[in-house]
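**Q** I need the structure of the sequence given here:
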Amino acid sequence: MQAIDTSIIISTYNSPVWLEKVLYGYNNQTYRRFEIVIADDGSKPETGQLIERLRKEVFFPIEHVWHEDNGFQKSQILNKAIIACNTSYIIMSDGDCIPRKDFVEQHVKYREEGYFLSGGYFMLPRTISERITKEDIYTEKCFDVSWLKQHGLKSSFKNNKLNSGNLKAGILNAITPTNASWNGHNASGWKEDIIAVNGFDERMQYGGQDRELGERLVNYGLKSKQIRYNAVVIHLDHPRGYKNQESIDKNRAIRKATREEQKKWTPYGIVKKEASV
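**A** The predicted structure is shown next:
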């Protein structure tokens, strides 16, 4: 087996049924030189039990990084997961996003010094999310627009995300009005760059902490590449009990300061000390 050269951080919290489907998606990848680092924001034992079972089934190594449940502390656990990564390149996604079989291959293909990559997601309704099986993932049925329509998916321009070839994907990436931001569900960059800006700002809870990291990376001098139509994940639907306006407002204020003051480094990240940049 070739040495791994890519780390994939998957965030999760008490969603072992969704996480199992996601890990089957990674077991179906065309590019296989990667490790998975689970950033677990305090899940109950069921998640650990699932990981122990799947370690015997999947081809890739899994590192389970966990801390005690203290509310929504995704930024904290992601910083711990960044430190745990054993390679120079990090892809980040979530435990409710099943990757298409070429997902890792696309991130590796387009990675480049001086850049981070910005992908997107395709949101599925709850009914389809629940019915997807291990077989549907391994056969790629869950990425087939006709199969999804048979099970209730409505027609939409967004369906192009699922079936664009390289040429069409390149055109759609070029014309999309969506900003090539750092998206927690689908983004990647060099570990040394993420460390250089001190990772995620741990003051930030739900709402934009991923975008704020990307804004500091840009202030640091990186450019971003749009690959939302190349690197595809399907997003499984679920309730978001941790979403609240107070957190969103606080995060907006932090992001505003990052942009206006051109901040490259946060003193509330991996290393806790006064900002020097």
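**Q** rest of the way, CA atoms for contacts and neighbours
**A** Will do.
**Q** in the stretch 1-150 of the chain, which spans are strands?
**A** Ranges of strands in the stretch 1-150 of the chain, per DSSP state E, counting those that start in this stretch, are 6-12, 34-40, 62-66, 89-94, 97-99, 115-118, 122-123.
**Q** right, so those strands: which one is the most enclosed?
**A** Mean neighbours per residue, mean count of other Cα atoms under 10 Å, is largest over the strands of the stretch 1-150 of the chain for strand 97-99, with a mean of 27.
**Q** please name the nearest non-neighbouring residue to Glu113.
**A** Distance criterion Cα to Cα, 6 or more residues apart in numbering; nearest residue to Glu113, sequence neighbours excluded, is Trp190 at 7.7 Å.
**Q** quick one on the thing from earlier: now the strands of the stretch 1-150 of the chain as CSV including distance to Ser156?
**A** Output for the strands of the stretch 1-150 of the chain, formatted as CSV (distance: least, Cα to Cα, whole Å):
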stretch, distance to Ser156
strand 6-12, 28
strand 34-40, 33
strand 62-66, 36
strand 89-94, 24
strand 97-99, 20
strand 115-118, 22
strand 122-123, 11
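**Q** second chain to compare with the first, below:
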Amino acid sequence: MENIIKVSVIISTYNSEEWLEKVLWGYACQNFTDFELVIADDGSKKPTFDLIEKMAQQVSFPIQHIWQQDDGFQKSRILNKALLACKADYVLMSDGDCIPRNDFISTHIKHREKGYFLSGGYFMLPLEISKSISKETIFSQECFDLEWLREKGLNTSFKNRKLSSKGVLQKILNKITPTNASWNGHNASGWKKDILAINGFDERMQYGGQDRELGERLINSGIKSKQIRYSAICIHLDHPRGYKTQESIDKNLAIRAETKNENRTWTKFGVDKKELKEK
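**A** Next up, the predicted model:
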């Protein structure tokens, strides 16, 4: 009997096969298996296609590869396309440079609730440690083990508690963290109908806060947020960000200011563009 897909996991990628392969192995380790993976591909070339085709034969979960022509950094646009392709009524979003711990999806499922979206975080790794992670250390979960990471050169930090906290401590840290429970593109989940009700991502927005703006419209529409920063764990692999520009950041900040000041719940530049076509 075929498994019912209870959650659609969207991960974004762009010409980053080395990191994407590690991430896909992370999803192969999940202790919750009734999910599909929807790869939101912002214009990658053939090596990414080849990798996804190869990996689809080696993992047990279904993969949808949603691709668009390379037109610069257009993550919001491809995420909207991926959102429409999702088969489940619950959507978890992350990135193609974030390896999920084996309880990543089950944690989101455990905490999901009608009228809420969930806000997780990530654990940033330096480049050399990122490169040292292998399929074997993902399957053994060593790459989430503080002792293993320290042997590879990880510095001591309070943030390391993200990887080591369990049970009651997780709940306490989720409650007292000063970090807002915002929609984070690397680790957030919510109901598909709630995201479509605000028309998805604003496609005017490029790098810098487009995920936060989505969450701000969700909150304006009456959806509440729940913090699971110390419960839903993924490790972020380091890489350069050539697409990061001050111009796009400033433009996005202006759009977010409008969303806040005007209490917006809808964007004309989202999934449904009927209003734009009529003008």
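**Q** what's the burial count for the residue nearest to Glu113 of structure 1?
**A** Neighbours of Trp190 of structure 1 under the rule other Cα atoms under 10 Å: 21.
**Q** please name the residues that touch Asp210 of structure 1.
**A** Contacts for Asp210 of structure 1 (Cα atoms under 8 Å, 6 or more residues apart in numbering) come out as Trp182, Asn183, Gly184, Phe200.
**Q** just flag the most distant two among the residues you listed.
**A** Farthest-apart pair in the contacts of Asp210 of structure 1 is Asn183 and Phe200; separation 12.4 Å (Cα to Cα).
**Q** more neighbours: those two, which one.
**A** Between Asn183 of structure 1 and Phe200, counted using other Cα under 10 Å, the more crowded position is Phe200 (29 against 22).
**Q** just list the residues touching that one, thanks.
**A** Residues in contact with Phe200 of structure 1, defined by Cα under 8 Å, 6+ apart, are Ser75, Gln76, Leu78, Asn79, Gln209, Asp210, Glu212, Leu213, Thr266, Tyr268, Gly269, Ile270.
**Q** wait, a strand at it?
**A** No: judged by DSSP: H, G, I helix; E, B strand; the rest coil, Phe200 of structure 1 forms no part of a strand; its state is coil.
**Q** and the gap between it and Pro267 of structure 1?
**A** 10 Å (Cα to Cα, to the nearest Å).
**Q** repeat for Leu172 of structure 1
**A** From Leu172 of structure 1 to Pro267 of structure 1 the distance is 38 Å (Cα to Cα).
**Q** same question, Lys134 of structure 1
**A** Between Lys134 of structure 1 and Pro267 of structure 1 the computed distance is 43 Å (Cα to Cα).
**Q** those two: which is more packed in?
**A** Ranked by neighbour count (other Cα under 10 Å), Lys134 of structure 1 and Pro267 place Pro267 first, with 19 against 16.
**Q** once you drop chain neighbours, what's closest to the residue positioned nearest the centre of structure 2?
**A** Centroid check for structure 2 by Cα atoms, centre = their mean gives Ser94 as the closest residue, at 1.5 Å. Nearest residue to Ser94 of structure 2 in three dimensions, chain neighbours excluded: His186, at 3.9 Å (Cα to Cα, 6+ apart).
**Q** Ala56 of structure 2 now?
**A** Ile63 is the one closest to Ala56 of structure 2 (Cα to Cα, 6+ apart), at 6.5 Å.
**Q** same question, Gly120 of structure 2
**A** Leaving out its chain neighbours, the residue that sits closest to Gly120 of structure 2 by Cα to Cα, 6+ apart is Arg229, at 4.1 Å.
**Q** isn't that neighbour right up against Gly121?
**A** Yes: between Arg229 of structure 2 and Gly121 there is a contact at 4.8 Å, judged by Cα atoms under 8 Å.
**Q** what number of residues are in the vicinity of Ser16 of structure 2?
**A** Neighbours of Ser16 of structure 2 using other Cα under 10 Å come to 15.
**Q** that one against Lys46, yeah?
**A** No: between Ser16 of structure 2 and Lys46 there is no contact under Cα under 8 Å: 11.3 Å.
**Q** OK, contacts around Thr100 of structure 2?
**A** Residue 100 of structure 2: Pro, not Thr. For Pro100 of structure 2, the contact set (Cα under 8 Å, 6+ apart) comprises Val23, Gly26, Tyr27, Ile233, Cys234, Ile235.
**Q** now it: how far from Lys274 of structure 2?
**A** 37 Å.
**Q** nearest to Val37 of structure 1 among the contacts of Phe200 of structure 1?
**A** Leu78 (9.6 Å).
**Q** quick one on the thing from earlier: now check structure 1 for the residue matching the residue nearest to Ala56 of structure 2.
**A** Matched to structure 1 by TM-score structural alignment, Ile63 of structure 2 sits across from Ile62.
**Q** that'll do, ta.
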